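J.: got a predicted structure plus its sequence, pasted below:
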Amino acid sequence: MARYQISDADLTFAREFMDTPIGYHSPGLQRVLNRMRGSDWNFKYVLIVVERYSRWQLGRMPAERGARVEPVEGAFYSDLLDAERDIFKRRWKDLTGQNLDTLLTPES
């Protein structure tokens, strides 16, 4: 039962997140993030610390409390900001079915 539905009108906020994934977010971007981080998921993306401050792996945390986090094969990051951007793109695709990289590519 989703409240707010992400649409193409929210691409401005996606660009904002890609520019600054951590820190202050505008009210519009915060609305998008609240939807993405809501409770109506079968799982949530999380970052697993592989090496403190230098290496992370993408994981999927199931909705069931106490269940094990499932690492995503081949999804490792050496930059925390890149990891946050990737999770945002994955959530966008899960919610809209659209590839955010394609949508944000500057038109020629």
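T.: Good, I have the coordinates.
J.: CA atoms for contacts and neighbours, from now on please.
T.: Noted.
J.: in which helix or strand would I find residue 50?
T.: strand 43-51 (DSSP states H and E).
J.: got another, please set it beside the one above:
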Amino acid sequence: MSSLTLSQKSDDQFTLSGELTRYSVADKTLVQQLLASSSTKVALDLNDVSHVDTAGLAWLLDSLSQLHKQGKELRLQHIPEQLQKLMQLGQVDKIFE
């Protein structure tokens, strides 16, 4: 089982650490932490993400959708190369710009 942690650095700045995979994204509290931000622009630093799979990408897309429903933006920072490739393959690489 892989682990994933979401740390809040400020109201609008979060850091994701660990493996962003089908095993770790089942934790619904991660999205709730992002949604709880009172900021309209949420930044998610992915510098400490060590592994990503398609479920991790789907989690990011779902998080983006849920934030948009609340009128918020999600900006990704320090996107790992593995995730960049998945985003390009899925033709969703422009969504987070």
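T.: Perfect, I can see it now. Keep in mind it's a predicted model, so treat the numbers as computed, not measured.
J.: drop the TM-score for these two in here.
T.: After superposition, the two chains reach a TM-score (TM-score structural alignment, normalised by the length of the second structure) of 0.31; 49 aligned residues with a C-alpha RMSD of 4.0 Å.
J.: list the buried residues for the strand holding residue 50 of the first structure?
T.: 44, 45, 46, 47, 48 (16 or more other C-alpha atoms under 10 Å).
J.: counting by contacts, list what the strand ranked longest in the second structure packs against.
T.: The longest strand of the second structure (DSSP state E) is strand 41-52. Packing contacts for strand 41-52 of the second structure, counted by 3 or more C-alpha pairs under 8 Å, 6 or more residues apart in numbering; DSSP states H and E, involve strand 13-20, strand 73-77, helix 81-89.
J.: again, 7 Å this time
T.: Counting contacts by 3 or more C-alpha pairs under 7 Å, 6 or more residues apart in numbering; DSSP states H and E, strand 41-52 of the second structure packs against strand 13-20, strand 73-77.
J.: give me the angle between it and strand 73-77.
T.: Here strand 41-52 of the second structure runs at an angle of 40 degrees relative to strand 73-77 (axes from the mean of the first three to the mean of the last three C-alpha atoms, to 10 degrees).
J.: which parts of strand 41-52 of the second structure are buried?
T.: So for strand 41-52 of the second structure, counting by 16+ other C-alpha under 10 Å, buried means 41, 42, 43, 44, 45, 46, 48, 49, 51, 52.
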